[in-house]
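Asks: coordinates for the following, if possible.
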Amino acid sequence: MLYCRKFFSIILLTLLLVGSFSPATHAAEAVLIGLNLPLSGSLRDLGEDTLAGAELLGSQINDQGGLLVGQTRYPVQFITVDNESNVEKSVSGALKLISRDKVLGIIGPNASSNAIPVGGICSSFKAPMITPTSTNPATTLNRPFVFRSCFLDDFQGEAMAKFAIKQFNAQKAAVLYDKDNAYSKGLAKFFKKSFEEQRGAGAVVVFADYQSNPGDLRSQLTTIVNSGAEVVFVPQFAHELPGILKQIRAAGWDKPVLGGDAWESSELMKNCGDLCKGLFFSSHFSPYGTTGKSLTFVKDYEKKNGKLPTGFAALGYDATNLLLAAISKLNTLDIDLFELRTEIKEHIATIRDFDGVSGTINMNISGDPAKSAVIIRINEDGRFEAYGSENP
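Replies: The predicted structure is shown next:
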């Protein structure tokens, strides 16, 4: 209850700081896009990769003279707020972008714990939002102005449950998750539901939780090791994984460890090393073995950034591209801002067969595209190689 009062106090304070939400004619000199990303804090690497993907697309469009809207080309300009991997900063940043900066739409946040409340803000103030990576269904649920460029956790959980059964013939599974994190908790539940639908009630023999910033997990891991489980599913963020894996191995677990898309990070192997080699996780994209538009993206990204793109970079590129594609369908930018945002929302919802670098995107009115999942194996060289795929 204290958290709720504090949370809404911040919203009210920010409203006073950023000013009125009254409609105004939008005299455009540029296409203004808000980026609400974690550029510091525990999820910094996710935000930086997403930003790099968006900025690559922006530079490509501006190099061609800008985005064509009606008969006029406009430069694409990003206004970035660092949400510091923090809920309150995510909300205040969204309100600033919507009111003070008067952006046409927002890309982000990344993490579901931040995207869910920001989605509520964007829906309330009728500002289009596309999250590149929030996979929790609650982010878009009953929010017509909120979209995503990634798959959902219900599908991701099902994909990893199917993989555990097909790859390892697993009859029993264990799950270890952070009960205070919306992403981890939601994905854990969807994995359990799908695994037990295929293997029977009780086939997830341990469903163990912990509170954020795990310390001593010996109690949970002792139960898992002695449970008879043949795989353990650990839907955590990459920065938490090395410490958890050290404890898992120290507890005597030598069987497969599986994860979700939040494992993917450009910093993971530096921090995890040999502990992560040979493990599997679900993702949206692999830079290896790509063709066509995806291959062009990989080459352009590597040239600009000096490294291969992660799935978060690809989704940042695609989310921004979806928003700009919708804006390009407008006849003009020089009308009421609220009307512009509503038209953009309508155009996003009708996008079909969109050729994204992370795959074909078919958007719908719910804001949730149907997309395949890539199963990534971390090979002996520490590379994230595409091992297989699961389709919706």
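Asks: hey, let's count contacts and neighbours off CA atoms from now on
Replies: Fine.
Asks: quick one: contacts for the closest residue to residue 391 other than its chain neighbours?
Replies: Leaving out its chain neighbours, the residue that sits closest to residue 391 by C-alpha to C-alpha, 6 or more residues apart in numbering is residue 372, at 4.5 Å. Residues near residue 372 by C-alpha atoms under 8 Å, 6 or more residues apart in numbering: 151, 284, 359, 389, 390, 391, 392.
Asks: here is the second sequence; please produce its structure so I can put it next to the first one:
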Amino acid sequence: MKKIFKVALAAVLSLSLLAGCSIGASSGGEDSINVAALFELTGDVAQYGQAGLKGAKLAIKQQNENGGVLDGKTINLIETDNKSDPTESATQAEKLVDRDVVAVLGPMTTRTIKAVIPTVTSYEIPLITPSGTGEDLTVENGKLNEWIFRACFMDLFQGEVGARFALDDLKVKNVALLISTSGDYSRGLGEAFKEVFTAGGGTIVAEENYMDQDKDFRAVLNRIKGKNPEAIYVPGYYEAVGVIIKQAREAGITVPIFGGDGFNGNETTRIAGANNMSEVYYSDHVATDDPGLQEFIRQYEEEYGEKPTGFAALGYDTAQMLIAGIEKAGSTDTKAIRDALENLQDLQGVTGTITVDPTTHNPKKSAVILKYEQGEDDEEGQWVFTSRVDPQ
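Replies: Predicted coordinates for the structure are as follows:
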């Protein structure tokens, strides 16, 4: 049945190509290896996907320039846009499986990754996500999703990091939660935060919800303000978070606002307004002011003319994981690559040393807390390292 489907799909794709439509670069030959890059290049979280793809492309470009893999084969990256949409992500994955890809890099978010798991599992193609933090991506109902890997830590750990930061660094005991009901990401971080924070003696004084597409948060924020929290935990994506921060400050809420890696990048600051970003923090995978990251930053700026975000660094490490997996496998066989990824140890990535747990396919990594620091005079502000939290 699988073979019949692939033949039919190939016929459809051939007609599309004749009509002038293409989903990516041409297929690789004997001297190249096809790898799919399925990212959020447009849509509501395009900032994440664009950064992740740029990081992955840089790593692959450098590898190709240094001799490629498997004694001279170059990696041919087939770039595809899932438009930040789960349905489009599933559609593009179905198209990509007929391109003889040995692996998929991306997507970035839990919801778009979940949409492609059935396809990559059916066709036995390993997928490595730079930033999909959902707990059940790699292990679902106690069963390992054997073709799914990630370069990042998970929602539970991020929630724990946020709670420990609130208790140990902010030294607050009364926190309000503002959780998006639009996906698993915000709920997962919120649940983990609540469990660890209350176990540590903290109190959740208010718990409110919103939808990612909401634009007016004033009523919710006023209810939260009435509970007098010492801080507000908002584990959401930057488009909503930026508006929430702006409207919170306009409502006279001056307490710290903090969240997860969805804050990443300059878009949060642009939407909120730099003057509203005092006492704003988030957990991330890497601090760009880390001295050990400066060579990567230099290379990235030279390539793209801009500073990398944490998502760009994760995209770079995702490609590095695949390159290491291919070399260790000594083959383009997808099962051999999967086995190599499953047993990857001590890979020196730009976001830290990566060792994959073969029972969960999750890397063992620390997290950092970043704070927005206002610039002096006309200088632009920036996110700076505040503290590091290691897994317990």
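Asks: TM-score of the superposed pair?
Replies: For this chain pair, the superposition-based TM-score is 0.88 by TM-score structural alignment, normalised by the length of structure 1; 362 aligned residues with a C-alpha RMSD of 2.1 Å.
Asks: got a winner among the contacts of residue 372 of structure 1 for most neighbours?
Replies: residue 284 (26 neighbours; other C-alpha atoms under 10 Å).
Asks: residue 124 of structure 2 matches what in structure 1?
Replies: Mapped onto structure 1 by TM-score structural alignment, residue 124 of structure 2 lines up with residue 126.
Asks: can you show me the helices along the stretch 201-350 of structure 2?
Replies: Taking DSSP state H, counting those that start in this stretch as the test, the helices found in the stretch 201-350 of structure 2 are 218-226, 238-250, 266-272, 294-304, 310-329, 334-342.
Asks: nearest to residue 7 of structure 2, of those?
Replies: Nearest to residue 7 of structure 2, of all the helices of the stretch 201-350 of structure 2, is helix 334-342, at 20.1 Å by C-alpha to C-alpha.
Asks: which bit of structure 1 covers that closest one?
Replies: Against structure 1, helix 334-342 of structure 2 falls on residues 341-349 (TM-score structural alignment).
Asks: buried ones in the matching stretch, by neighbour count?
Replies: Neighbour counts over stretch 341-349 of structure 1 (16 or more other C-alpha atoms under 10 Å) mark 341, 342, 343, 344, 345, 346, 347, 348, 349 as buried.
Asks: now do stretch 346-363 of structure 2
Replies: 349-352, 354-358, 360-363.
Asks: also stretch 66-80 of structure 2?
Replies: 68, 69, 70, 73, 74, 75, 76, 77, 78, 79, 80.
Asks: just give me how far that stretch sits from the chain centre.
Replies: 23 Å (C-alpha atoms, centre = their mean, to the nearest Å).
Asks: same check, this time on stretch 84-98 of structure 1
Replies: Centre to centre, stretch against its chain (C-alpha atoms, centre = their mean), the figure for stretch 84-98 of structure 1 is 16 Å.
Asks: nearest the geometric middle of structure 1, what residue?
Replies: residue 133 (1.1 Å; C-alpha atoms, centre = their mean).
Asks: quick one: contacts for that residue?
Replies: Residue 133 of structure 1 neighbours (C-alpha under 8 Å, 6+ apart): 108, 109, 110, 111, 112, 148, 149, 150, 312, 315.
Asks: would you list those residues in TSV and tack on neighbour count, secondary structure and distance to residue 160 of structure 1?
Replies: As requested, these are arranged in TSV below (neighbours: other C-alpha atoms under 10 Å; DSSP: H, G, I helix; E, B strand; the rest coil; distance: C-alpha to C-alpha, whole Å):
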residue	neighbour count	secondary structure	distance to residue 160 of structure 1
108	33	coil	25
109	32	coil	24
110	26	coil	21
111	27	coil	20
112	25	helix	19
148	26	strand	20
149	32	coil	20
150	29	coil	16
312	31	helix	19
315	28	helix	20
